[in-house]
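1. next come a sequence and a model predicted from it.
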Amino acid sequence: MISKKNKTRNDPISPPKFLALGFSAIILTGTFLLELPMATADGTRTSLADAFFTAVSATSVTGLVVVDTGTHWSTFGQIVLLLLFQLGGLGFMTSATWIAMMLNRRISFRERMILQEAMGQYQIQGIVDLIRKVLVYAFTIEGIGALLLTLRFWRDMHFDEALYLGIFQSVSIFNNAGFDLLGSIHGPFAGFPVYGTDIYLNLVNMALIFLGGIGFIVMFDVMEYPKCRKLSLHSKVVLSVTGFLILLGALSLFLLEYSNDATIGNMTWGEKWMAAFFQSITARSGGISTIDIGSMQQSSQFFLIILMFIGAAPGSTGGGIKVTTFAVLIGAVISMIQGKRDVVLFKKRIPEAMVYRSLTVTIIALIVLVSSAMFLSATEDQQFLVIFFEAVSAFGTVGLSMGMTPELSEVGKVFVALLMFLGRLGPLTLAYALTRKKHKDLYRHPEGRIIIG
């Protein structure tokens, strides 16, 4: 007879645990490579805390940095970063599957289960074909983006420099990583504000952020729409809520920042709208900005916090609680106000378990963020709004910053790095990874009532 202890030891690692361990392995490898002297421009060794923070930020496709990417890292270090956020954006299991398919190796059932968890799918059938499509779409979009960006940067530099910058920025922006090399051209931490009024560059970057943030499932649905004339409920929810949040964000930021000379006040009317749309889109998880976030009105900064908390779509390169979670919660509130029992979106009833899952994700995220803000308030000498903004940006894997990240203490760097890691995995996935296998209840307790409100 096999003891319960031995049986537990022989049980395979659950998909969520496997994903957590896989991301951890990538981060540790990245930390080791970035700590090497050859990874820096001046040949000195980067501190362990800075290397670890940067590796986590790249793998979690966040974009918060404690050192300037363009001036601190050598070409080797920058390529390491590019590989980290490419792996982090697509997911290491997606990348591993691609390598296995190139080697003509069969994908096992267990590996398909892990892929199902990583992609947020409800069925395992067709998961390998889905991965093939993901890779084709991702590399195609990154390639087109690299070409368009190279053509623009070629006006300011030699072709080989423009090509390298175009490839790096395309992969970074599509994966919502937020890393940029512009510090090597316009000075450390210059970022994209120097191109704030460049219509061509703004449109290309917004398109890359948008495509990376809506998720591959939605992209497939849209591409198939001309044939089947039908969109899934998931795609309808993602596209409608994403569009609503972008428009609401752009209008709000336009009105709030209209007369702020430190941001868009001195721009033309058209440039103001372009900047407002850019910040609205990038707050969903893009990580790059065309204006100084620290100079924005506090009302605008708090509005960005809300957008960052909601985040992008499931199965995308973005973070946050996800737009579908937000839609389900709003649907639940509307149903409760109307006295209805079911949550209905686009004439489809949402399962009760999905409503509970959405509520769980949101509550866990709020608990994590409130606790993190309290902790960072004790370790960092910054205003609370700056601290809370940074915490939400890290947890939502957004990468926008009000300037606090380079000034983090050693303890703060480690804590924010862990926050980015948690945000990339997703609070619910990490909770599942750290708990035992679920057991079905054999009985139900008698119903009780309490007063609400």
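-> Nice, I can see it.
2. from here on, contacts and neighbour counts on C-alpha atoms
-> OK.
3. for the residue nearest the centre of the chain, what are its contacts?
-> Residue closest to the average C-alpha location in the chain (CA atoms, centre = their mean): residue 318, at 2.7 Å. By CA atoms under 8 Å, 6 or more residues apart in numbering, the contact list for residue 318 reads 61, 175-176, 212-213, 284-286, 311-312, 396-398.
4. distance of it from residue 424?
-> 8 Å (CA to CA, to the nearest Å).
5. host element of residue 110?
-> Residue 110 is part of helix 109-119, with elements assigned from DSSP states H and E.
6. after that helix, next one along is what?
-> Assigned by DSSP H and E, the successor of helix 109-119 is helix 127-153.
7. who touches the strand or helix carrying residue 223?
-> If you go by DSSP H and E, residue 223 is part of helix 216-228. For helix 216-228, contacts defined as CA under 8 Å, 6+ apart pick out 134, 137, 211, 231, 232, 234, 235, 238, 239, 315, 316.
8. assign the residue nearest to the centre of the chain to helix, strand or coil.
-> Assigned with DSSP: H, G, I helix; E, B strand; the rest coil, residue 318 falls in the coil class.
9. only the buried subset of the contacts of residue 318, as a ChimeraX command please.
-> Buried residues among the contacts of residue 318 (16 or more other CA atoms under 10 Å), as a ChimeraX selection:
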select :61,175,176,212,213,284,285,286,311,312,396,397,398
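10. restricted to helices, list the contacts of residue 318.
-> 212, 213 (DSSP state H).
11. which pair in the contacts of residue 318 has the greatest spatial separation?
-> Using CA to CA, those reach their maximum pairwise distance at 212 and 396, which is 14.6 Å.
12. which neighbours do residue 318 and residue 424 have in common?
-> Between them, residue 318 and residue 424 share these contacting residues under CA under 8 Å, 6+ apart: 61, 396, 397.
13. could you dump the residues you listed into TSV with distance to residue 128 added?
-> Listed next are those as TSV, based on distance: CA to CA, whole Å:
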residue	distance to residue 128
61	24
396	28
397	27
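14. below is an additional structure, to be compared with the one above:
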Amino acid sequence: MKINARFRLPARRSPRGLILQMHPPEILLLGFITFSLLGTLLLKIPGAATLPISWLEALFTATSAITVTGLIVIDTGSDLSFWGQLVVVTLIQIGGLGFMTFAALTVVMLGGRLPMVHQSLVRESLNQTSVGEIGRLVRTVILYALVAEAIGIVLLSLEWVPEFGWRKGLWESIFHTISAFNNAGFSTRSNSLMDDVGSPLVNLTITALFIIGGIGFAVLGDLRDKRRFSRLAFQTRLILMTTLILNLVAFFVITTLEWDNPDTLGGLPDTLDRLLAGWFQAVTPRTAGFNTLDTAAMTQPATVFTMVLMFIGGGPSSTASGIKITTFVVLLLTARAFFQQRDEPVIMRRRISVATVNKAIAVALGTVFMIFLVVLALTMTEANATLEEILFETISALATVGLSLGLTGHLSAPGQLIIIVTMLVGRVGPLSLGYLIARRRVPVTRYPRGAIQIG
């Protein structure tokens, strides 16, 4: 009854202002579902598609766009008209900046009040020490997004306007910039960005956009305030250093594994093209979903390594998903602390609390369990697919990356519904799990310790 009451009356007025009664995960999930259904209706309007598309295809496309995943069952460039593509890119912008970001901005601008437990959650997720700073940070996030996208549009126009003309070239620049910054991976071309594999401007601009979008809004806010690395918050320095290390390691591994593959790097004409393609393919799995090489043609070791990168994902409170960089680092530090027989993980002269370790373990295990369930379901609905294809597609959907080995376009109707749910859970799930973990319950009874042998 209490849950139904919250949904019937999501907000109420009080002497202090507007009070939201729904929990943040409920608001988030309801928001994504609402925009997904709205996008479905808009894509079914006559003129949105160049050929008839089913309701399920429209729902899949709208969900993939609002969750900034990028998996597709129709060709965005040829099967959708300009208006259909405009619906997709609008959903990407809303989903990328985050429904909660827009909701928080709306509440702040209207003078609404969040309950204290919700204020604490938002403050923690945005790495802010003061509730009053949240409104300023949210406004800064949107300003940064618009500035970064404007710069991206200008740079890509320098390449594509001379190639395609003003109308098509400008639209290609706008669409791909918004898709890249919001880590969506949608493209108006059937082969993504494979035609620009040798273009330094396109490669560096697109990768810069999705790396900036994937490091997290809290990092952007901290960089705005501090501007010097030594003065940055501990989490900001950790995310920046880990992002750099992961990108360099991924670049070395992917380039080495694919260097002699005639279907990927080995088929490119010169060394610069190979290095550009290696860099792009190394940094796209954790966040974006674009590709300049045929992902399905990669060697099996490179495919497995790509799945690991997708599982890790980007920074917290960013346009990327996955278990997040911080979760990955905490897990590594916890393992190192165990082998060094330390009570707590330590990095950069900072101790990681037991509560943080427990959160990281819960997020990682929850994600692994979800992957297992989805893989199990898809093996029953997609009898002709290989286990490698199913596992790759599952991680890509749950981490909202958008890379594919080609299975998504051949999914059955039940398989499409499974991936739709997976994309929604991947976008909302980690935040929901974090909220549940944040709602600390103090046990009434304290039990004696029990000894359990591990390993």
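-> Okay, I see it. What you are looking at is a predicted structure, and each value in this text was computed from that prediction instead of being measured.
15. can you find the partner of the residue nearest to the centre of structure 1 in structure 2?
-> By TM-score structural alignment, residue 318 of structure 1 lines up with residue 320 in structure 2.
16. got it, and residue 135 of structure 1?
-> In structure 2, residue 135 of structure 1 lines up with residue 142, judged by TM-score structural alignment.
17. count of residues packed around the residue lying closest to that match once chain neighbours are set aside?
-> Leaving aside its chain neighbours, residue 142 of structure 2 sits nearest to residue 97 (7.5 Å; criterion: CA to CA, 6 or more residues apart in numbering). Using other CA atoms under 10 Å, residue 97 of structure 2 has 22 other residues around it.
18. and residue 47 of structure 2, by the same measure?
-> Residue 47 of structure 2: 15 neighbours (other CA under 10 Å).
19. quick check: chain neighbours aside, which residue is closest to it?
-> Excluding the flanking residues, the one nearest residue 47 of structure 2 by CA to CA, 6+ apart is residue 81, at 6.9 Å.
20. measure that neighbour to residue 43 of structure 2 for me?
-> Going from residue 81 of structure 2 to residue 43 of structure 2 by CA to CA gives 10 Å.
21. more neighbours: those two, which one.
-> residue 43 (28 against 17).
22. residue contacts, the equivalent of that one over in structure 1?
-> Under the alignment by TM-score structural alignment, residue 43 of structure 2 pairs with residue 34 in structure 1. Counting by CA under 8 Å, 6+ apart, residue 34 of structure 1 touches 40, 46, 51, 55, 77, 80.
23. the helix or strand harbouring the last one against structure 2, how far on average?
-> Residue 80 of structure 1 is part of helix 75-90 when elements are defined by DSSP H and E. Taken over the aligned residues, the distance from helix 75-90 of structure 1 to structure 2 averages 0.8 Å (mean CA distance after the TM-score superposition for structure 1).
24. in the helix or strand just after that helix, what's buried?
-> Next along the chain after helix 75-90 of structure 1, taking DSSP H and E as the criterion, comes helix 92-102. Buried residues in helix 92-102 of structure 1, counting neighbours by 16+ other CA under 10 Å, are found at 92, 93, 94, 95, 97, 98.
25. give me the distance between the equivalent of the first one over in structure 2 and residue 226 of structure 2.
-> Here residue 92 of structure 1 is matched to residue 99 in structure 2, going by TM-score structural alignment. Residue 99 of structure 2 sits 27 Å away from residue 226 of structure 2, taking CA to CA as the criterion.
26. one more: residue 453 of structure 2?
-> Residue 453 of structure 2 sits 47 Å away from residue 226 of structure 2 when distances are taken as CA to CA.
27. higher neighbour count, these two?
-> A side-by-side neighbour count of residue 453 of structure 2 and residue 226, using other CA under 10 Å, places residue 226 first with 12 against 4.
28. which residues in structure 2 does stretch 168-179 of structure 1 align to?
-> Under TM-score structural alignment, the match for stretch 168-179 of structure 1 in structure 2 covers residues 175-186.
29. and what of stretch 395-407 of structure 1?
-> Under TM-score structural alignment, the match for stretch 395-407 of structure 1 in structure 2 covers residues 398-410.
30. now stretch 48-59 of structure 1
-> Under the criterion TM-score structural alignment, stretch 48-59 of structure 1 matches residues 55-66.
31. just how off-centre is the matching stretch within its chain?
-> Mean-position distance between stretch 55-66 of structure 2 and its chain equals 17 Å (CA atoms, centre = their mean, to the nearest Å).
32. for it, buried residues please.
-> By neighbour count with 16+ other CA under 10 Å, stretch 55-66 of structure 2 contains the buried residues 57, 58, 59, 60, 61, 62, 63, 64, 65, 66.
33. closest to residue 431 of structure 2 out of those residues?
-> Looking across the buried residues of stretch 55-66 of structure 2 and measuring by CA to CA, the closest to residue 431 of structure 2 is residue 66, at 15.9 Å.
34. grab the nearest non-local neighbour of the closest one.
-> Among residues not flanking residue 66 of structure 2 along the chain, residue 95 sits closest, at 4.5 Å (CA to CA, 6+ apart).
35. how near is residue 176 of structure 1 to residue 372 of structure 1?
-> The gap separating residue 176 of structure 1 from residue 372 of structure 1 is 23 Å, by CA to CA.
36. residue ranges of the helices in the stretch 251-400 of structure 2, please?
-> Taking DSSP state H, counting those that start in this stretch, the helices of the stretch 251-400 of structure 2 run over residues 271-283, 300-312, 325-339, 354-381, 387-398.
37. for the buried residues of helix 92-102 of structure 1, which one is nearest residue 366 of structure 1?
-> So of the buried residues of helix 92-102 of structure 1, ranked by how close each gets to residue 366 of structure 1 (CA to CA), first place is residue 92, at 27.4 Å.
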